[in-house]
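J.: Could you look at this predicted model? Sequence included:
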Amino acid sequence: MSDTELRGDDRIEDGERQLDEDDRLKPEFVDAVLEAVDAGDTDEAKRLVEPLHPADIADLFELTPEDRRAPLAAAVAGLLDGDVFAEMNDYVREQLIDALDARQVADIASELDTDDAVAIIEDMDAEDQREVLRAMEPDDRAAIEEALSYPEESAGRLMQRELIAVPEHWTVGDTIDYLRGHEELTTDFWEVFVVDPAHRPVGTCALSWLLRTPRAVSMSDVMQREQTLIPVDMDQEEVSLRFQKYALISAAVIDGSGRLVGMITVDDIVHIIQEEAGEDALLLSGAGEGDINEPVLDSYKARVRWLIANLFTALLASFIISRFEGTIQRMVALATLMPIVAGVGGNAGTQTLAVTVRAMATNQLTQSNTARAIRREIHVALLNGMTIALVIGTGVGFIFANPMLGGVIAAAMMTNILVAGLAGVLVPVVLERLKADPAVSSSVFVTMTTDSIGFLAFLGLATASGLVG
């Protein structure tokens, strides 16, 4: 037995030990697999990887350095099925897909539900897409081409065509016999859709109801007529909101004429919620997609433009400071205290901005309650401002033995926190009205506002109050 095999046996005895307490692959397991690959021992590499869940195999590739993924893929090629690719990070998947020929990609896509197959094919170059589609079976190709015709991040891209639909005149017995008698039907479903002769959904029947109802009962009598229908062109974020609001497990997707064309299941929505939440958080910081597997140049391009924008906003704040150069020279303490005013105001603005953007993303903030939300943030800002102003004013007045300086910084802090609260809610609201994504550019404008107003209020009040003789 080789050293690699001994090390592998010492480290990994069964599938449970391959994961740590956080369900992450252990570093020693990853090292053991890569050592086997480097030694050319593909049998050992397969033995170690085979017990893993497809999602864990996908994680293994994400944890592997980029230049070692191709040899790993070659070593465990027989284990790389469609389920693994469906779970894989987009950038890692694209890298591996590029190394496969069109027939291999077509075979992988054919194993998957339509939504997962589309996720693999949609990011490919147009020519590569055509080659893969030409290599697929006609039925699979038609379903994927139809999905690709819908807008990105829409219900049409997200839905799967594999579902169970029966006519409303059938009985429960007819439906059960149909499910048992057709092996080609999908096996992953939680409810049966009931349709009229035009294939428009008229109700749904949960599997639990189907199994507990006598065979002679009509489907129209057992089905639930109230249902949530998803238009095929609805944005995936709006789809996820409907699933959350109505606690859905699955939902029918309809085309423009109301015909049933697919369904969306809650497992897909979990991914969407995670993606959208992470995307908004990263956009607020200007960090782009924030994926550690993203190419360096792509990360650079996503981040540098916002750093340049912040540079110009910082220059505006510097210009305001330069107008009070004489005031600062006569009282150096002002230079010491300026960052406090701007920094606390910036944090207050960021807090309000985060709350506002999240409220917009979850449909809590709409045109009907915008005015109320603005009033609420003003009240919060006033309370925060009074508290912070009292603390900083008392502290500065005592430390510098100058009550007037304490009063000036208290008034400036109160002003800046109030402005920060207004900017944090107004900037994203205005950007949304202008059809701009508030998560992308709001932070730049809010930071510019709090820095500029903070310096202007503090230095302006110091000059106007006669604090500096």
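T.: Perfect, I can see it now.
J.: use CA for all of it now, contacts and neighbours both
T.: Will do.
J.: can you map out the helices along the stretch 351-469 of the chain?
T.: Applying DSSP state H, counting those that start in this stretch to the stretch 351-469 of the chain gives helices spanning 370-399, 403-433, 438-464.
J.: buried residues in the shortest one?
T.: Right, helix 438-464. 438-463 (16 or more other Cα atoms under 10 Å).
J.: and if you look at the first one?
T.: Counting neighbours by 16+ other Cα under 10 Å, one finds that the buried residues in helix 370-399 are 373-374, 377-378, 381-382, 384-386, 388-390, 392-394, 396-397.
J.: repeat for the longest one
T.: The neighbour-count check on helix 403-433 (16+ other Cα under 10 Å) flags 404-429, 431 as buried.
J.: which element is Val166 on?
T.: strand 165-167 (DSSP states H and E).
J.: which element follows that strand toward the C-terminus?
T.: helix 172-181.
J.: Show me the contact partners of that next one.
T.: Helix 172-181 has contacts (Cα atoms under 8 Å, 6 or more residues apart in numbering) with 166, 185, 210, 213-219.
J.: got the contact list for the closest residue to Ile254 other than its chain neighbours?
T.: Using Cα to Cα, 6 or more residues apart in numbering and skipping residues adjacent in sequence, the residue nearest Ile254 is Leu260, 4.7 Å away. By Cα under 8 Å, 6+ apart, the contact list for Leu260 reads 195, 199-201, 252-254.
J.: Which of these sits closest to Ser299?
T.: Nearest to Ser299 among the contacts of Leu260, counting by Cα to Cα, is Val253 at 35.4 Å.
J.: residue contacts, the closest one?
T.: 155-156, 159, 229-232, 260-264.
J.: Who wins on neighbours among these?
T.: Gly156 (30 neighbours; other Cα atoms under 10 Å).
J.: Confirm that that residue sits in a strand.
T.: No: Gly156: not assigned to a strand; according to DSSP: H, G, I helix; E, B strand; the rest coil it is helix.
J.: How about it: what's its closest non-neighbour residue?
T.: Closest to Gly156 by Cα to Cα, 6+ apart is Val232, at 4.8 Å.
J.: another one to put next to it:
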Amino acid sequence: MSRETDDLAPVEDDLIPEGRLREDLEDGEDLEDLALGEDYALNPQFAQMVVDALDRGDGERLRSLLDALHPADIADLMGFLSAGDREELLPHLDPEALAEILSELDTEIREDILEHVPSATLAKALGEMDSDDAADVVDDLEADKRAQVLAAMPDLERAAIETSLAYEDETAGRLMQREVVAAPEIWTVGQTIDHLRRESADLPELFFDVYVVGPAHKPVGAAPVSMILRMDRDTPLAQIMEEVTEIPVDMDQEEVAYIFNKYHLISAPVVDADGRLVGQITVDDIVGVIQDETEEDILALAGVSDAGRDAGIVGIVQSRLPWLLMNLITGAVSVTVVGAFQNEIAKLMALAILMPIVSSIGGNAGVQALTVAVRAIAAKELNTANTFRVFLREVAVGMVNGAVVGSLLGAGAWLLWRDPLLSVVVTAAVMANMVVAAVGGICAPIILDRLGRDPAVSSSVIVTFMTDFFGFLALLGIASVVLL
């Protein structure tokens, strides 16, 4: 019985994209054109073809399909395959291809794959990777297998990985690659070029600068490769080198990403506590960090973690349930306001209908202000120098939006109940709750950030509680004074 890929609809065996026959494809159709759609997403039909080849045990066909894919696309393919299919696919990947694929995989899928890769094969694959990527893979291994893999690696490569793993996670030391090109400041362009050609086998796979170092191996500048290639051979490096922005080895990766973005860096040297050059970080590493940090903040705002394509039900429940329970508690506190005004509600049932609307509008406004504040804090655009100005701006926005939305809701209330005082009460309550939403949306993340907490994690719970509580209080409190 033929298996089907996870999350993919079954595909008829005799059909391929655009209605063409499978026999035509077998006779020489361009697999690369069929593999990806116009948006560079993997075609479901192509993934099904891989599964069919696995079912038939057709190794030659499988290799031709894989050869049509970029390593990043093979990593994407792994996410669509079942665990059993992934295990069957692994023996068809040589260590060099496996090395490129491992660095592209989602963490959960990579951990599953690593369990089935022989230690000797994995050791060879790690030897093909940059030290930073290799350290990330080794960090995902169980202790026993990690020892086996490291023992199978050459001493120099093993030492580089162990040194990277000695640094704290999500720091520059873990992010950097130890492979770096350095030259003494007394060298000329000609000497540098000769060195690069002579030591080409040991150079990093990708580098943009030659770091100029002093006697203590401390970077004093950087000579861009593009500049080196333009200069005469007898030009001193000291004459063409540029200033560098040094990255401390213990700096948080989010801070590193901020520096790269602020100064438009392509690469930067990483230095230890004594200022000695120990590695480099390149922009391709930073792109991944920015993506990871952005996804983390977005998920944290909603009180969830990244479920991933292979996440289990238990893990997802554990990540989401605590925040739902916290919302339950804050919601229970909010409804105590309703209980306190139950007599007033009984006298005018319109209040019961309008309460959730006022609360919901305030909640949405709070999330808007909160999102702006969290982004500004992450981008370092919000600090003590402009906090008060931003606070006043958001309060003013809340008042204007509250007046507009409140007036519209008040008009709707008048059309339904023909009570002008009720319209005034609704308008005033919406305006008050929108101001509270603005205050909470700005203040909650700022206070959490000042306390050293992640402002994205629990700010939304605080803001929701504030808008629910004060939304009920404003509507019922004003109504009790004006209407009853």
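T.: Perfect, I can see it now. For clarity, every value in this text was computed on a predicted model and none was experimentally measured.
J.: residue in the second structure matching the residue nearest to Ile254 of the first structure?
T.: Here Leu260 of the first structure is matched to Leu277 in the second structure, going by TM-score structural alignment.
J.: which SSE is the residue most central in space within the first structure in?
T.: In the first structure, the centroid-proximal residue (Cα atoms, centre = their mean) is Glu275; its distance is 1.6 Å. Using DSSP H and E, Glu275 of the first structure maps to helix 266-285.
J.: Average offset of that helix relative to the second structure?
T.: In the superposition with the second structure, the average deviation recorded for helix 266-285 of the first structure is 0.6 Å (mean Cα distance after the TM-score superposition for the first structure).
J.: Equivalent analysis for stretch 381-388 of the first structure, please.
T.: Relative to the second structure, stretch 381-388 of the first structure is 1.6 Å off (mean Cα distance after the TM-score superposition for the first structure).
J.: counterpart of that stretch in the second structure, which residues?
T.: Going by TM-score structural alignment, stretch 381-388 of the first structure sits over residues 398-405 in the second structure.
J.: One more: stretch 293-302 of the first structure?
T.: Here stretch 293-302 of the first structure aligns to the second structure at residues 310-319, judged by TM-score structural alignment.
J.: Pull the distance from that stretch to the chain's centre.
T.: Centroid separation for stretch 310-319 of the second structure versus its chain: 19 Å, with Cα atoms, centre = their mean, to the nearest Å.
J.: Check which residues of it are buried.
T.: Under 16+ other Cα under 10 Å, the buried positions of stretch 310-319 of the second structure are Asp310.
J.: which outside residues touch that stretch?
T.: 79, 108-109, 303-305, 307.
J.: Mind doing that once more with 7 Å?
T.: 108-109, 304-305, 307 (Cα atoms under 7 Å, 6 or more residues apart in numbering).
J.: And the residue mapped onto the residue nearest to Gly156 of the first structure from the second structure, how close does it get to Glu394 of the second structure?
T.: Val232 of the first structure maps onto Val249 in the second structure when the alignment is built from TM-score structural alignment. Noted for Val249 of the second structure: a distance of 38 Å to Glu394 of the second structure, by Cα to Cα, to the nearest Å.
J.: Then Tyr258 of the second structure?
T.: Taken as Cα to Cα, the span from Tyr258 of the second structure to Glu394 of the second structure is 25 Å.
J.: just checking, the match of Val232 of the first structure touches Leu175?
T.: No: taking contacts as Cα atoms under 7 Å, Val249 of the second structure lies outside contact range of Leu175: 9.2 Å.
J.: Mind checking what secondary structure Val192 of the first structure has?
T.: Secondary structure state of Val192 of the first structure, per three-state DSSP, is strand.
J.: what do you get for the one 5 residues further on?
T.: The three-state label for Pro197 of the first structure, taken from three-state DSSP, comes out as coil.
J.: What residue in the second structure is paired with it?
T.: Superposed on the second structure with TM-score structural alignment, Pro197 of the first structure falls opposite Pro215.
J.: mind listing what the closest residue to that match other than its chain neighbours touches?
T.: Excluding its sequence neighbours, the residue lying closest to Pro215 of the second structure (Cα to Cα, 6+ apart) is Pro184, at 7.6 Å. Going by Cα under 7 Å, 6+ apart, Pro184 of the second structure touches 212-214.
J.: all helices of the stretch 201-350 of the second structure, in order?
T.: Counting by DSSP H, counting those that start in this stretch, the segments of the stretch 201-350 of the second structure that form helices are 225-228, 237-240, 253-263, 283-301, 313-340, 342-347, 350-378.
J.: winner for burial among those helices?
T.: Comparing these by mean neighbour count (mean count of other Cα atoms under 10 Å), helix 350-378 comes out on top with a mean of 20.
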